[in-house]
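Colleague: One predicted model, sequence on top.
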Amino acid sequence: MNMKALWFALCATIACMGAQSASAALNNPSNADNKTVGAVSQSKLSLNKADQQQLEAIPGIGAKKAQAILEYIKLNGPIKDKKQLMEVKGIGEKMADRIAGFVSFG
């Protein structure tokens, strides 16, 4: 697992479980089990609620694309689907497909 994917998994864990639960799990890794790992890998980051750092953790998204996504949301409101995501400068169909695998649009 590369560092960006690992960072995304950590951010998704914090978003889904809450900071307190995630912190407890990180501080006591001996209690981790395969169910927790499976839940993290299936979690999706809410695109419209994500911050710069969380967006950058998505594989293929750097600082510039993350900023473009945030700017688009600020100017146009929430992104509702993959098609609308392609309206963000620098994001084409392939990139939107890749991003959609890691995020939810709700």
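Modeller: It's in. Residues are numbered from 1 along each chain as shown.
Colleague: alpha carbons only for contacts and neighbour counts from here, please
Modeller: Noted.
Colleague: Tell me where this structure has helices.
Modeller: 3-17, 19-27, 34-42, 52-56, 63-76, 82-85, 93-100 (DSSP state H).
Colleague: how about the ones you listed in JSON lines, adding mean neighbour count and distance to residue 106?
Modeller: Listed next are the helices of the chain as JSON lines, based on neighbours: other Cα atoms under 10 Å; distance: least, Cα to Cα, whole Å:
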{"stretch": "helix 3-17", "mean neighbour count": "19", "distance to residue 106": "14"}
{"stretch": "helix 19-27", "mean neighbour count": "13", "distance to residue 106": "21"}
{"stretch": "helix 34-42", "mean neighbour count": "12", "distance to residue 106": "16"}
{"stretch": "helix 52-56", "mean neighbour count": "20", "distance to residue 106": "15"}
{"stretch": "helix 63-76", "mean neighbour count": "16", "distance to residue 106": "13"}
{"stretch": "helix 82-85", "mean neighbour count": "17", "distance to residue 106": "12"}
{"stretch": "helix 93-100", "mean neighbour count": "16", "distance to residue 106": "12"}
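Colleague: ok, structure two:
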Amino acid sequence: MIKKLLLAIATLAASASFAFAQVEVNKADAAALDGVKGVGPSMSKAILDERAKGEFKDWADLQKRVKGLGDKKALKLTEAGLVVNGKGKEGASAKPAEKASKTTAKAKPEEGKAAM
């Protein structure tokens, strides 16, 4: 029973760490690409097909070579963790983990006021 509980906890911890992991478009397989919110099987296939012709240099190169990947979509994919050569699309907002910590930091002073 304890072994099953520990296995379940370890599985949850591992999946939580992947939720905010960056996915490098030049190294990821189809499963990793599909794991990025906003990337489906057809986009994964398009990315892999184009990457087979040569690695992506930057976001502009990725957008030029993969049909249907405009600026708005690229920004959303960056926010979801997709990177090209270790860089996100310029102009993307903070990552979800950073947003959560900023929200928590802002909420604490208000909680103190409510307690008074």
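Modeller: The structure has been received and is ready for your questions. In this text, all values refer to a predicted model and were calculated from it rather than measured experimentally.
Colleague: Could you report the separation of residue 21 of the first structure from residue 67 of the first structure?
Modeller: Distance of residue 21 of the first structure to residue 67 of the first structure, given as Cα to Cα, to the nearest Å: 29 Å.
Colleague: Repeat that for residue 57 of the first structure.
Modeller: Per Cα to Cα, residue 57 of the first structure is found 13 Å from residue 67 of the first structure.
Colleague: How about residue 8 of the first structure?
Modeller: In this view, residue 8 of the first structure and residue 67 of the first structure are 17 Å apart by Cα to Cα.
Colleague: Same check on residue 84 of the first structure?
Modeller: Note on residue 84 of the first structure: its distance to residue 67 of the first structure, by Cα to Cα, is 16 Å.
Colleague: Let me see the contact set for the residue nearest in space to the middle of the first structure.
Modeller: Nearest to the mean C-alpha position of the first structure, counting by Cα atoms, centre = their mean, stands residue 45 at 3.8 Å. Residues in contact with residue 45 of the first structure, defined by Cα atoms under 8 Å, 6 or more residues apart in numbering, are 11-12, 15, 102-104.
Colleague: what lines up against it once you look at the second structure?
Modeller: Superposed on the second structure with TM-score structural alignment, residue 45 of the first structure falls opposite residue 23.
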